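Engineer: model this:
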Amino acid sequence: MSLAFKNCLRAGIPRRSFVLARFNSCAAPKTPSSPIQQLYDLREIDRLTTSVGKSSPTGVNHPSPLLMRALPAPWLSSSSPDLESQASKDDIPNHRCDDHEAAPLGPKHMSESFTSFDLPLASDAALFDRYVNTSGGFRMGKLLEHLDSLAGAVAYRHCLPPPENGASTAAAFHDASSKAGLYLATASADRLDMFGRLNKDNVRDLKFSGFVTWTGNSSMEVVVKMEGSRPDTADWETLMLGRFAMVCRDSKTHKSRKIPPLIVESEEEKILWAIGDEHQKRRKTRAMNALDKVPPSSEEARELHELMLKVQETKDGKINGQEIVQMKDTEIETVQLMHPQDRNLHGKVFGGILMRLAL
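Structural biologist: Have a look, this model is predicted:
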């Protein structure tokens, strides 16, 4: 456990605190963690998420991936108001937001946002064919797309009241968020770590799960996990662990919208919340130190100057035996047409599509 986490625990997080989103006693580390420490922290996050997931009494498991895409309104009516008369009025969702429905919800436990779904690739040959690439391996981009959908479903489950009819579909989330007057977006996929291999010789049944581990005023961190079945056993092995930063916005003003804080009680929940708080401070530090906000430090300027001199002095286009690659030569640009089916719940380009195309 890193020093920052131990400091958080020694600070004495209240057993049932509703203001943990503003808990600020953990100092963000000034230097990056070593690779060994990062691996240890990832294993610790994996262990803790498994423990919290098993304790979830309200977790929802789906037999297939959650597709947080496609507005439930007809494409013609949403893109061309002049053609609205061609669509049935009953097919267009009601976006009315009542004041009492827009009121913020009370605090929630981590386990209340726990969501999972199954992808039985080894058990279903027809399903596996939909995830095979041209070389016979896995289309990892599609799996990343599922992770983004899962993070969105988890975030909506945390910010919205439980559905009245028990439905947990994209249409149900869209209807509930429209009534509440909010929408959620992926601010960033902070990190995706792969622990195991997936290929044509190692096909497994997959299980995806995730829940909210940290909340701020209008942002939250969602940890998602992809597990694979072990051959000839009933055990599951973690193959991928990811962290998504999600933000909540008002559907009318598009400004920040307050979200329910987390209730942190168990020791595992305290550590997960402290980890999420540390990640948030790292994000803020990176944003404040970005080059579009502050100039390079004297040390950075010196290193850049030394590099420039080395490049100017070289005659064979190499430095220390390695070929020089100019930054402009690494630039990649592409234009992709987004189809109506690529929309998210609120008519924008679905982030999971971009993750799949980028891989």
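
Engineer: C-alpha only now, for contacts and for neighbours.
Structural biologist: OK.

Engineer: which residue ranges of the protein form helices?
Structural biologist: 3-10, 35-54, 75-79, 99-102, 125-129, 140-159, 170-180, 267-288, 298-313, 351-358 (DSSP state H).

Engineer: who's in contact with residue 127?
Structural biologist: 120, 121 (CA atoms under 8 Å, 6 or more residues apart in numbering).

Engineer: do the same with the one 4 residues further on
Structural biologist: Going by CA under 8 Å, 6+ apart, residue 131 touches 138, 139, 142.

Engineer: any idea which of the residues you listed is closest to residue 223?
Structural biologist: Set against residue 223, the nearest of the contacts of residue 131 by CA to CA is residue 142 (18.2 Å).

Engineer: before we compare anything, build this one as well:
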Amino acid sequence: MEPKVCKDSRVTQTILVFPNELNHYQTMFGGSLMAHIDMVATLSAIRHSRTTSVTASTDSVDFLCPITQNDSVCLESYVTWTGKSSMEVFVKVVAEDLFTGERRIATTSFLTFVALDKNKKPVQIPQVIPETEEEKKLHETALDRAKMRKLRKEESKNLASHLTTKKYWDN
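Structural biologist: Next up, the predicted model:
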């Protein structure tokens, strides 16, 4: 299977912030931004694998500065690292004040996707080759994030074993 470069999976989407996406602080709802992040990350995963790809985890979403209604929001995503059937997708969110032109990194996020075949079974995907300095930095630090992801998943499974599915009113 031929490796692919990061730019083969790159997706860029620019959106306008509308009043219904603002919270009571007049900044963009985190959940609204997270939906946009998952959408562009999904497109990157499918572009890389060229098959159905599902979100396995949202590893991190770091809100670095607020996004206001005066801003446009540019989401840029691409595959930074691959395993056998899984891939890490990085999403960078750049907010731009439409009146001053000031641009700033507002949010960064890492998500993990799994590529599936027609029977919904994991399928092998191509490796990824970084080219730019940003891509190389993300690629070389990916194994550390993968280790943390694995630990978090085990902790989540452990915690879930102590949780109930019983409705609170069914005492």
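
Engineer: need the contacts of residue 131 of structure 1 in CSV with distance to residue 108 of structure 1 and neighbour count, can you?
Structural biologist: Formatted as CSV, the contacts of residue 131 of structure 1 follow (distance: CA to CA, whole Å; neighbours: other CA atoms under 10 Å):
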residue, distance to residue 108 of structure 1, neighbour count
138, 37, 21
139, 36, 18
142, 31, 19
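
Engineer: next, format the residues you listed as JSON lines and append distance to residue 127 of structure 1.
Structural biologist: As requested, the contacts of residue 131 of structure 1 are arranged in JSON lines below (distance: CA to CA, whole Å):
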{"residue": "138", "distance to residue 127 of structure 1": "12"}
{"residue": "139", "distance to residue 127 of structure 1": "13"}
{"residue": "142", "distance to residue 127 of structure 1": "13"}
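
Engineer: my guess is residue 263 of structure 1 meets residue 113, correct?
Structural biologist: No: contact criterion CA atoms under 8 Å: residue 263 of structure 1 and residue 113 do not qualify, at 11.9 Å.

Engineer: to which residue of structure 1 is residue 101 of structure 2 aligned?
Structural biologist: Under the alignment (TM-score structural alignment), residue 101 of structure 2 pairs with residue 234 in structure 1.

Engineer: any idea how far residue 116 of structure 1 is from its match?
Structural biologist: Going from residue 234 of structure 1 to residue 116 of structure 1 by CA to CA, to the nearest Å gives 18 Å.

Engineer: and those two? Which one has more around it.
Structural biologist: residue 116 (25 against 7; other CA atoms under 10 Å).

Engineer: the more buried one against residue 53, yeah?
Structural biologist: No: the pair residue 116 of structure 1 / residue 53 is not scored as a contact, 9.5 Å apart, by CA under 8 Å.

Engineer: what residues are up against the most centrally placed residue in structure 2?
Structural biologist: Compute the mean C-alpha point of structure 2, and by CA atoms, centre = their mean the closest residue is residue 111, 3.7 Å away. By CA under 8 Å, 6+ apart, the contact set of residue 111 of structure 2 is 38, 41, 55, 56, 57, 58, 59, 60, 88, 89, 90.

Engineer: go again with 10 Å.
Structural biologist: 37-38, 41-42, 45, 55-61, 79, 87-91, 149 (CA atoms under 10 Å, 6 or more residues apart in numbering).

Engineer: relative to residue 239 of structure 1, which of the helices of structure 1 is closest?
Structural biologist: Of all the helices of structure 1, helix 35-54 comes closest under CA to CA, at 10.3 Å.

Engineer: where do the strands of structure 2 begin and end?
Structural biologist: 4-5, 11-16, 52-63, 71-82, 86-97, 103-116, 128-129 (DSSP state E).

Engineer: what about those strands, which gets the closest to residue 143 of structure 2?
Structural biologist: Taking the strands of structure 2 one by one with CA to CA, strand 71-82 is closest: 8.5 Å.

Engineer: kindly name the residues of structure 1 that line up with that closest one.
Structural biologist: Aligning strand 71-82 of structure 2 against structure 1 (TM-score structural alignment) gives residues 204-215.
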